[in-house]
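Trainee: Okay, sequence plus prediction incoming.
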Amino acid sequence: MTHPACDDSTPFPSAQAVSPDRDWVFRAIDLLQCDGRRSADTHLINPAFPALKGISIYLKDESTHPTGSLKHRLARSLFLYGICNGHISRGTTLVEASSGSTAVSEAYFARLLDLPFIAVMPRSTSSAKVDAIERLGGSCHFVDEPARVYETAAAIAGETGGHYLDQFTNAERATDWRGNNNIAESTFRQMASEPHPVPRWVVMSAGTGGTAATIGRYIRFQNLSTRLCVADVENSVFFDSYRTGDPAITSARPSRIEGVGRPRVEPSFVPGVIDRMLRIPDVASIAAAHVLSERLFRRVGGSTGTNFMALLLIAAGMMREGTQGSLVTLICDAGDRYASTYYEPGWLAAQKLDIAPYKAKLDRFLDTGTGLEELS
């Protein structure tokens, strides 16, 4: 007896019946991969800080992506992940919960694929990011309580029959951490000919936690001696969760450092690949952003300040111990998006943030190699 599935008399379904949007899928993936080939490798900057004897600092400049931030990589990965899993097809409305930079990048890719895009974000998100999303053809839906971005985004996706990209869940699973020119592979390849090619530490702040997870996994997969330090900010729960082992901790207050820090422990946060965590005060993050901006002759964002502050604390510890080597961190985005906040004296005064004392300590450390001992 012939099995029904193998019965030659049963007409074989046409390709059109199996997948009416297959041509669209092929074209979409090709467009996304073309963007990846154009923008995958960003500069690795090696600024000179002569006072830091025996320590070389490297900054992976993710602000040079077409959408101006590290989130360009994540957005492309999320789109590929959604398409290849059958969640995104022709005409799908895309929805994301985002404090800004991820949504800017996702709006770019949505326009590339001619798909509607809605960003759900806190009302406090910088106007520059809102303007960027709208210029790219996306629309913004604001919530007054930052913790409600998740449920609101999921609800809008359901109401529109669309797809919730869900960066906070999918960041660590959408990226191939073993290689495939991810940010870790790119950075270590660029470091290969440097005096200290294997960094002692890579420092990364956490938003979704996905980039830290990719870097930490890659370090272990390649059997490298590099250690990963994750920097957290005020009103974020990542540090406390890492310290206590409690993944259920929440915070009622939003992070002031856009793009990093979360009110809950996100699914993409993988504590098992982290070697050390530091909590950086917001005033120190912003002061560090100002100091680095002055020395690079261009502005960097607040999350880059968080990264840089944590990196300098590790550098101070290495100098105290007489240890040499290289340290790597990221320029997450440019500071022009924050002209009305982190670089606006009136905003800093309203937030009661006096960056001058931290700025003086950081300048002294970079110029003399001293001044951070009590903080490190």
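Mentor: The structure has been received and is ready for your questions.
Trainee: CA only for contacts and neighbour counts going forward, please
Mentor: Will do.
Trainee: just the helices in the stretch 1-150 of the chain please.
Mentor: In the stretch 1-150 of the chain, the helices defined using DSSP state H, counting those that start in this stretch lie at 15-18, 22-39, 71-84, 101-112, 127-135, 149-160.
Trainee: For the second one, name the packing helices and strands.
Mentor: Put plainly, it is helix 22-39. Packing partners of helix 22-39 (3 or more Cα pairs under 8 Å, 6 or more residues apart in numbering; DSSP states H and E): helix 71-84.
Trainee: and the comparison structure, right after this:
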Amino acid sequence: MTSFDSRGNSTSKWLGDAIRRIEADYLRSADTHLIPLQLPAFAAAGIDLYLKDESTHPTGSLKHRLARSLFLYALCNGWIGEGTTIVEASSGSTAVSEAYFARLLGLPFIAVMPRSTSPEKVAQIAFHGGSCHFVEQAGQVYEAARALAEHSGGHYMDQFTYAERATDWRGNNNIAESMFQQMARERHPVPKWIVVGAGTGGTSATIGRYVRFRCHDTRVCVVDPEGSVFAAYHASGDAALTAPGSRIEGIGRPRVEPSFVRTLVDRMIEVPNLDSIAAMRALSALLGRKVGPSTGTNFIGMLRIAHEMRQAGEQGSILSLLCDAGERYLPSYHDAAWVAQAFGDVGEAQRRVDAALAA
């Protein structure tokens, strides 16, 4: 039976049009590139490193995939209708992508985020028609988002709960399926390791499920920035653990998020903040373009695993993600004075990363 909203419009008609718009947006988008890294010392040992460049999505980051999935999941569950205000708790990139899809459907959007979020991300949210509500600490975003959604009669998207279930992990053009398709003609087509960070945990869950479903001999490593709770939770299984919170924007959390599935992660690597920043700089120089700090965290994990494989005489490929472009972080992580004030001297970390690349 067809239902109607308060204006007398068919809700099934609006829903069908909303899903069509999102699917049409997907069909207009090409897949993201898989970039081989030119690292001769590892290549000579039979170890190849790749980055999947998620910065080329319409909203400039890996979170574009998540936002699309979250909107489709909420629409098909009947949680979003015509005129629904969308509210999200985010450190920035997810909010940018959700603002894009909210505008696509003509829906109001409010992002709840820490005041420390980069001004570039705030400006992008505004560009897509969204507004921002700031809190002082990352751990305050959840309750603030719930309260705003309740006050506005809207829907709290809650990426931290629904990220791992909104994506079809068996395939259907998810990021894992795309990785393996793009690797098909490489020297080592089935990667030994896939290295990702975790904000919600949805990406590691999707990849972990996919490699098991396809029976691939691939292991999943999550790199966890300093101050995040995920590594401790992975080791202990205690979901009540908390931590101060990450200072690497976009990854790491102060609490254990429902979408982080520890049984799908084969290994955790904890990464100091200064190492993430040093690796971000080194990788930017290697690629000839700036990358963001979470991509630096990924690169540290890749280099560590590559060194271990070479020492063990193993060959194979290692994949990770270029999460977003560094232009979002020009006044912060890519500004030497800002880094010195916020994190301290990066010199020793830079020497460690340079040595890892040269060895």
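Mentor: Noted; the coordinates are in hand. Predicted, not measured: the structure shown is a model, and the values here were computed from it.
Trainee: care to give me the TM-score?
Mentor: After superposition, the two chains reach a TM-score (TM-score structural alignment, normalised by the length of the second structure) of 0.96; 355 aligned residues with a Cα RMSD of 1.4 Å.
Trainee: Aligned counterpart of residue 160 of the first structure in the second structure, please.
Mentor: Residue correspondence, TM-score structural alignment: residue 160 of the first structure in this structure matches residue 152 in the second structure.
Trainee: So for that match, what's the nearest residue that isn't a sequence neighbour?
Mentor: Distances taken as Cα to Cα, 6 or more residues apart in numbering put residue 85 closest to residue 152 of the second structure, at 6.9 Å, once the chain neighbours are dropped.
Trainee: Show the contacting residues for the residue mapped onto residue 276 of the second structure from the first structure.
Mentor: Aligned by TM-score structural alignment, residue 276 of the second structure pairs with residue 285 of the first structure. Counting by Cα atoms under 8 Å, 6 or more residues apart in numbering, residue 285 of the first structure makes contact with 302-309.
Trainee: rerun that using 6 Å as the cut-off
Mentor: 305-306 (Cα atoms under 6 Å, 6 or more residues apart in numbering).
Trainee: what's the distance between it and residue 39 of the first structure?
Mentor: Using Cα to Cα, to the nearest Å, residue 285 of the first structure is found at 28 Å from residue 39 of the first structure.
Trainee: got it, and residue 321 of the first structure?
Mentor: Distance from residue 321 of the first structure to residue 39 of the first structure, counting by Cα to Cα: 39 Å.
Trainee: Specify which residue of those two has the higher count of neighbours.
Mentor: Counted by other Cα atoms under 10 Å, residue 321 of the first structure and residue 39 do not tie: residue 39 has more neighbours, with 15 against 9.
Trainee: any idea how far the residue opposite that one in the second structure once aligned lies from residue 64 of the second structure?
Mentor: In the second structure, the residue matched to residue 39 of the first structure (TM-score structural alignment) is residue 29. Distance, residue 29 of the second structure to residue 64 of the second structure, by Cα to Cα: 11 Å.
Trainee: Same check on residue 238 of the second structure?
Mentor: To residue 64 of the second structure, residue 238 of the second structure is 31 Å away according to Cα to Cα.
Trainee: neighbour-wise, which of those two wins?
Mentor: For residue 238 of the second structure and residue 64, the more surrounded residue by other Cα under 10 Å is residue 64, and the numbers stand at 24 against 11.
Trainee: Hmm, the more buried one is touching residue 97, no?
Mentor: Yes - shown here, residue 64 of the second structure and residue 97 form a contact pair, counting by Cα atoms under 6 Å, at 5.1 Å.
Trainee: wait, which of the helices of the stretch 1-150 of the first structure is closest to residue 315 of the first structure?
Mentor: Closest of the helices of the stretch 1-150 of the first structure to residue 315 of the first structure is helix 71-84, at 26.7 Å (criterion: Cα to Cα).
Trainee: mind listing the strands for the second structure?
Mentor: Secondary structure of the second structure (DSSP state E): strands at 34-36, 47-53, 86-89, 109-114, 131-135, 155-156, 193-197, 219-225, 267-271, 316-322.
Trainee: Tell me which of those is the most buried.
Mentor: strand 86-89 (a mean of 28; mean count of other Cα atoms under 10 Å).
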